[in-house]
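Trainee: no FASTA, just this:
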C-alpha cells in the first residue's frame, strides 16, 4: 500500500481524536468507573454469578417453557440481573459506558455525513437513526419514499 501524505494526515487526525476522547471528562469517567468495577469484589462476584446463570438460562431457552427448570431459571436470572444492575459500581459503570457510547455515536455520524449523506453509520442508538437515510432497500416499508 502506498502511503500518501493525505493518508498520513488522516491517521494523525484519527489518533489525535482518539486521544481527545480518552482525555475528555467522559473518557476519564469511563476509565475511572471501569477501574472501580474491576476492583470491586462484590460487583465482580455478582457479575460472575449472573454469567454462570445466564449460561443455564440459554440452555433452558433452547426448550422454552417445556424445560423442567424453565420457570426457576428464568426467575432467578431476572433476580440476579436486577441485583447486578442495581449495584452502585455496576450502575456507575453502565452510566459512564452509555455516555461514552453516545459521544462515539455522534462522532461516527459527523464523520460519516462529512463523507456523504448516504453513508449508513451503525450506531445502535435510535436517537441517531432516521427512517429516510437514503435507500433502505425495503421498498418503502420503513416509511421512507
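Mentor: Structure received. Fair warning: this is a prediction, and the values are worked out from it, not measured in the lab. Residues are numbered from 1 along each chain as shown.
Trainee: Every contact and neighbour count from this point should use C-alpha atoms.
Mentor: OK.
Trainee: What strand or helix carries the residue nearest to the spatial centre of the chain?
Mentor: Centroid-nearest residue in the chain: residue 101, 6.3 Å away (criterion: Cα atoms, centre = their mean). Following DSSP states H and E, one finds residue 101 within helix 88-115.
Trainee: From the chain's centroid, how far away is that helix?
Mentor: Put simply, helix 88-115 sits 8 Å off its chain's centre (Cα atoms, centre = their mean, to the nearest Å).
Trainee: Got another one to weigh against that:
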C-alpha cells in the first residue's frame, strides 16, 4: 500500500480523536474509579478470589448439577459476586465504564455514518442501535416478523 497525503491526513485525525478521547471527562473518571478500586489491597484480594471462583464455576458448568461441588460453588460465587456488587467503589467503576463505553459508541456511530448510512456499527447500548429494517435490531426468526432478514 502506498502512503498518500490522504492516509497521512486520516492518521493525523485518528490521533487527534484518540487524544481527545483520552483527555475526556469520561476517561478521567474511569482512571480515577479504576485507581480507587485497585488501590485497595483488600478489594483487589476479593476480586482475585472472585476470579478464581469463576474458573471453578466454569468447570462446574461443564458437568452441571452432576459435579460433586455444584451447590457449594454456585452458592459461593453468588455470595462473592453480591459482596463485590455491593461495594460502592466497584459499583461506581461499573457505572463509569458504561459511560465511557457510551462515549466510544457515539464516536463509532459518528465515524461509521460519516462513511455511509449503510455502515453497521456494533454498539453496547441498544439506545444507539438504529436500523432501517422494520424489525429494529433483528428478530432472529428468519423473517417471520415480516422483516427482510
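Mentor: Received, thanks. Here the structure is a predicted model, which is why all the values come from computation and not from measurement.
Trainee: Overlay the chains and give the TM-score.
Mentor: In this superposition the chains share a TM-score of 0.88, using TM-score structural alignment, normalised by the length of the first structure; 145 aligned residues with a Cα RMSD of 2.3 Å.
Trainee: ok, now how distant is residue 65 of the second structure from residue 59 of the second structure?
Mentor: 11 Å (Cα to Cα, to the nearest Å).
Trainee: Check the mean deviation of the helix holding residue 101 of the first structure from the second structure.
Mentor: Here the mean offset of helix 88-115 of the first structure against the second structure after fitting is 0.9 Å, by mean Cα distance after the TM-score superposition for the first structure.
Trainee: quick one: buried residues of that helix?
Mentor: For helix 88-115 of the first structure, the neighbour count (16 or more other Cα atoms under 10 Å) marks 89-90, 92-94, 96-97, 99-102, 105-106, 108-109 as buried.
Trainee: so which two of the residues you listed are the farthest from each other?
Mentor: 89 and 109 (30.3 Å; Cα to Cα).
Trainee: what's around residue 126 of the first structure, how many residues?
Mentor: 7 (other Cα atoms under 10 Å).
Trainee: separation between the residue nearest to the centre of the first structure and residue 125 of the first structure?
Mentor: Distance from residue 101 of the first structure to residue 125 of the first structure, by Cα to Cα: 9 Å.
Trainee: Could you do residue 89 of the first structure as well?
Mentor: Note on residue 89 of the first structure: its distance to residue 125 of the first structure, by Cα to Cα, is 24 Å.
Trainee: again, but for residue 100 of the first structure
Mentor: From residue 100 of the first structure to residue 125 of the first structure the distance is 12 Å (Cα to Cα).
Trainee: tell me how far stretch 67-85 of the second structure is from the chain's mean position?
Mentor: Offset of stretch 67-85 of the second structure from its chain centre (Cα atoms, centre = their mean): 23 Å.
Trainee: And for stretch 34-44 of the second structure?
Mentor: On Cα atoms, centre = their mean, the centre of stretch 34-44 of the second structure falls 20 Å from the chain's centre.
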